[in-house]
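>>> Pasting the sequence and the predicted model now:
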Amino acid sequence: MPHLAHVALIVRDYDEALDFYVGKLGFILVEDSPVPEQNKRWVTIRPPGAPDRATTILLARAATPEQAAFIGNQSGGRVFLFLATDDFARDHAAFTRAGVEWVRPPALHAYGKVAVFKDLYGNLWDLVQFSQER
């Protein structure tokens, strides 16, 4: 059955992206393999606690000026990715201690608790704890 294997996130530099996603957000490095014939690396990460076979984020270094123009604005200024948590307070506090920039403070909605943060490039993310399992 078809499923999403990876979602590409355009980055400026692999190591600075890993410092943010693994170092600040606690994501798990799944793979970091050189692809010398294309002068790139195959770098995938996933949130902590996600199943081994879960969709991963592929950190894709911009290879052209056209690609670089979209770093930090892959969704035209809308929230791009949604990071679900089972403990909003824990993760919000951990991200805050790590220096994550919050764009919208925590708010309660019918679907759950959510706050919006920027990644190191400016892409917007929701940190969300759903009120019911989705």
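The structure has been received and is ready for your questions. Numbering: from 1, shown residues only.
>>> going forward, measure contacts and count neighbours with C-alpha atoms only.
Noted.
>>> Which parts of the chain are helices?
Remark: helices assigned in the chain by DSSP state H are 14-18, 65-68, 88-97.
>>> most packed of these?
helix 14-18 (a mean of 17; mean count of other CA atoms under 10 Å).
>>> Residue 93 and residue 99, how far apart?
Remark: distance between residue 93 and residue 99 (CA to CA, to the nearest Å) = 10 Å.
>>> before we go on, here's another structure to hold up against the first:
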Amino acid sequence: MTHLGLTTIVVQDYDEAIAFYRDALGFELLEDTRLDDGKRWVVVAPPGARETAVLLARAVTGEQEARVGDQTGGRVGWFLNTDAFDRDYARMRAAGVVFEESPRQEPYGTVAVFRDLYGNRWDLLQLRRPGGPAR
């Protein structure tokens, strides 16, 4: 069996990125290992995530720095699934997460777009259960 293990988000600063993903999004810090040349191997994931996590990689070149906050050309690049949309939406807003819109219903579920601390766009998403309402 195979699965997607990590996805990378290029950040400006390790510690501010850890604080945002941990404190505002509620992620767990899974690993923070120091490497050579001031680099770190920093992995975060939503609580209970079993397969996929996020590698926070500090930009070290001008090309990488230019991508911080716009890694997907303005499109939503990450989808944070929840089983309790209202709870997580309220918690994230209280923690200072900036949502671009109010929650909306789509055929696939309840969704609202938010930005991370650098401006990357994410969906907070509660998928519709087959045969049932989104929430």
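Cool, the structure landed. This one's a predicted model, so the numbers in the text were calculated from it and none came from an experiment.
>>> How alike are these chains, TM-score-wise?
TM-score for the superposed chains, counting by TM-score structural alignment, normalised by the length of the first structure: 0.93, backed by 130 aligned residues with a CA RMSD of 1.1 Å.
>>> okay if I get the helices of the first structure as TSV plus distance to residue 44 of the first structure?
As requested, those are exported to TSV (distance: least, CA to CA, whole Å):
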stretch	distance to residue 44 of the first structure
helix 14-18	10
helix 65-68	19
helix 88-97	21
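>>> who wins for proximity to residue 25 of the first structure among those helices?
helix 88-97 (6.3 Å; CA to CA).
>>> okay, the closest one sits on what stretch of the second structure?
Matched against the second structure by TM-score structural alignment, helix 88-97 of the first structure falls on residues 85-94.
>>> you'd agree residue 8 of the first structure is up against residue 60?
Yes - between residue 8 of the first structure and residue 60 there is a contact under CA atoms under 8 Å: 6.1 Å.
>>> any idea where the strands of the first structure begin and end?
Per DSSP state E, the first structure carries strands over the ranges 6-11, 28-35, 40-46, 56-61, 79-84, 101-109, 112-118, 124-130.
>>> Tell me how far the residue lying closest to residue 43 of the second structure once chain neighbours are set aside lies from residue 29 of the second structure.
Among residues not flanking residue 43 of the second structure along the chain, residue 55 sits closest, at 4.6 Å (CA to CA, 6 or more residues apart in numbering). Distance, residue 55 of the second structure to residue 29 of the second structure, using CA to CA: 10 Å.
>>> Common neighbours of those two, please.
42, 43, 44 (CA atoms under 8 Å, 6 or more residues apart in numbering).
>>> What lines up with residue 64 of the second structure in the first structure?
Under TM-score structural alignment, residue 64 of the second structure pairs with residue 67 in the first structure.
>>> For its match, list the residues it contacts.
Counting by CA under 8 Å, 6+ apart, residue 67 of the first structure touches residue 10.
>>> distance of it from residue 42 of the first structure?
As judged by CA to CA, residue 67 of the first structure and residue 42 of the first structure stand 17 Å apart.
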